[in-house]
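Undergrad: Here is a sequence with its predicted model. Questions after.
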Amino acid sequence: MGVTKVEVRHEDFSLEEEMAALRRQDQSAGAAVSFVGVVRNRNQGDRILALELEYYPGMTESAIRTIVSDARKRWEIEDVVVIHRVGRLAIGEQIVLCLVTSEHRGEAFSACEFIMDWLKTEAPFWKREQTPKGLRWVEARESDERSRDRWKTPGQGA
């Protein structure tokens, strides 16, 4: 089994540094897929000035590790890095990194997408957006739940 790195932190991350660290450790992977989420300037038609993220220490990391473990059961993947930032983030700042390596690209792409779809709905983060009208909590989206649910197998719980 490869490396699993899960971090929740205030500090920014470097995709290049995380990728280089994995490549130094394990050179058997033929594919490395990454996703970086950034703070956008609009949501639900409104202008966003900043995003604030809160989390439940320990519980959040555990939830992410469970998601990664589920991905490992579905696909033959090597290494997984998930770094999620918290605190106040400005427009354009990085929020989350998901990096997955595997022998072949299909496994890495699927596992990365699965991890992000489940992280978005199942990891305990709370988000508030700063808008010109003030702060507002970000509610779960039906589209995020549909993205997560497409990975469910018959008989699997909600």
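TA: Noted; the coordinates are in hand.

Undergrad: alpha carbons only for contacts and neighbour counts from here, please
TA: Fine.

Undergrad: Tell me the buried residues in stretch 73-81?
TA: Glu76, Ile77, Glu78, Asp79, Val80, Val81 (16 or more other C-alpha atoms under 10 Å).

Undergrad: quick check, nearest of the residues you listed to Leu51?
TA: Val81 (22.7 Å; C-alpha to C-alpha).

Undergrad: All the helices of the protein, residue numbers only.
TA: Assigned by DSSP state H, the helices in the chain fall at 15-25, 59-74, 105-122, 142-149.

Undergrad: residues in contact with the first one?
TA: It stands for helix 15-25. With C-alpha atoms under 8 Å, 6 or more residues apart in numbering as the contact definition, helix 15-25 has outside contacts at Asp79, Val81, Leu97, Leu99.

Undergrad: Put this next to the first one:
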Amino acid sequence: MGRHAGTTGPPSRRRRVGGGTPEAVSGAGGFTLLELLVSLYLLSAIALFILQVFIAGLFHTGRANERAAATMLASQVMEQVRASVNPYTMVGFTGLARSPLPLPAPYDAVQNPSPYPLEVAVVVAPDDALTLRTVTVQVFRPGQATPLVTLGTLLDDN
């Protein structure tokens, strides 16, 4: 009988030809090239999805910042109208046609600290039944027909 044929002892005392673990000897341990390529493909697909979500978030954040700047600008114009001694005579019947910044007098104190180019229009609509005037401030993106922000108030012309 040979040396290894009838060996019954603890596994730690057995010797293997070539050494290493049984998995390494048989080739069952570790990843194959195909497994690595599939995992790399899955990781890149997930990363691409996350990148698209991130870019969409940046786009919406920019739009929200632009809308906030337009709202601040409309509030400044509305405060100019309200701060006047006689707001009705300050803005006149025609209001202010759509104009880019800087605005002409009496709105020359209005500042746009944001990097967004915006245009402002002030519309004054008299109410013949009452002594009220409706003042509407509209802020536009250049080249767009619909306003980005619209603020309105009622003024008594007495």
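TA: Right, received. Where do you want to start? Just so it is clear, the structure is predicted and the values come from calculations on it, not from any experiment.

Undergrad: Next, the TM-score between them, please.
TA: Scored against TM-score structural alignment, normalised by the length of structure 1, the superposed chains reach a TM-score of 0.24; 66 aligned residues with a C-alpha RMSD of 5.1 Å.

Undergrad: thinking again about what came up before, among the helices of structure 1, which is the most enclosed?
TA: With neighbours taken as mean count of other C-alpha atoms under 10 Å, the helices of structure 1 reach their highest mean count in helix 105-122, at a mean of 21.

Undergrad: quick check: angle from that helix to helix 142-149?
TA: Orientation check (axes from the mean of the first three to the mean of the last three C-alpha atoms, to 10 degrees): helix 105-122 of structure 1 against helix 142-149 gives 130 degrees.

Undergrad: Output the contacting helices and strands for helix 105-122 of structure 1.
TA: Packed against helix 105-122 of structure 1 by the contact rule (3 or more C-alpha pairs under 8 Å, 6 or more residues apart in numbering; DSSP states H and E) you find strand 31-38, helix 59-74, strand 77-85, strand 94-102, helix 142-149.

Undergrad: Where do the helices of structure 2 begin and end?
TA: So, for structure 2 - with DSSP H - the helices run 22-26, 33-83, 87-91.

Undergrad: returning to that earlier point: take the buried residues of stretch 73-81 of structure 1 and write them to TSV, including distance to Arg136 of structure 1.
TA: TSV is the format used below for the buried residues of stretch 73-81 of structure 1 (distance: C-alpha to C-alpha, whole Å):
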residue	distance to Arg136 of structure 1
Glu76	40
Ile77	38
Glu78	39
Asp79	36
Val80	33
Val81	30
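
Undergrad: check contacts around Leu154 of structure 2.
TA: When contacts are counted by C-alpha under 8 Å, 6+ apart, Leu154 of structure 2 touches Leu132, Arg133, Thr134, Val135.

Undergrad: ok, 6 Å please
TA: Leu154 of structure 2 makes contact with Arg133, Thr134 under the criterion C-alpha atoms under 6 Å, 6 or more residues apart in numbering.

Undergrad: before we move on, the earlier item: looking at the helices and strands packed on helix 105-122 of structure 1, spot the one closest to Trp118 of structure 1.
TA: Nearest to Trp118 of structure 1 among these is helix 142-149 (5.4 Å), distances taken as C-alpha to C-alpha.

Undergrad: on that earlier part again, which two of the contacts of helix 15-25 of structure 1 lie the greatest distance from each other?
TA: Pairwise distances across those peak at 13.3 Å for Asp79 and Leu97 (criterion: C-alpha to C-alpha).

Undergrad: since we're on the closest residue to Leu99 of structure 1 other than its chain neighbours, how many residues are nearby?
TA: Leaving aside its chain neighbours, Leu99 of structure 1 sits nearest to Ser34 (4.3 Å; criterion: C-alpha to C-alpha, 6 or more residues apart in numbering). Ser34 of structure 1: 18 surrounding residues under other C-alpha atoms under 10 Å.

Undergrad: cool, and Gly57 of structure 2?
TA: Using other C-alpha under 10 Å, Gly57 of structure 2 has 12 neighbouring residues.

Undergrad: List the contacts of it.
TA: With C-alpha under 6 Å, 6+ apart, Gly57 of structure 2 has no contacts at all.

Undergrad: Tell me the one among the buried residues of stretch 73-81 of structure 1 nearest to Cys112 of structure 1.
TA: Comparing the buried residues of stretch 73-81 of structure 1 against Cys112 of structure 1 with C-alpha to C-alpha places Val80 closest, at 8.6 Å.

Undergrad: wait, isn't Glu129 of structure 1 in contact with Arg136?
TA: Yes: assessed by C-alpha atoms under 6 Å, Glu129 of structure 1 is found in contact with Arg136 at 5.4 Å.
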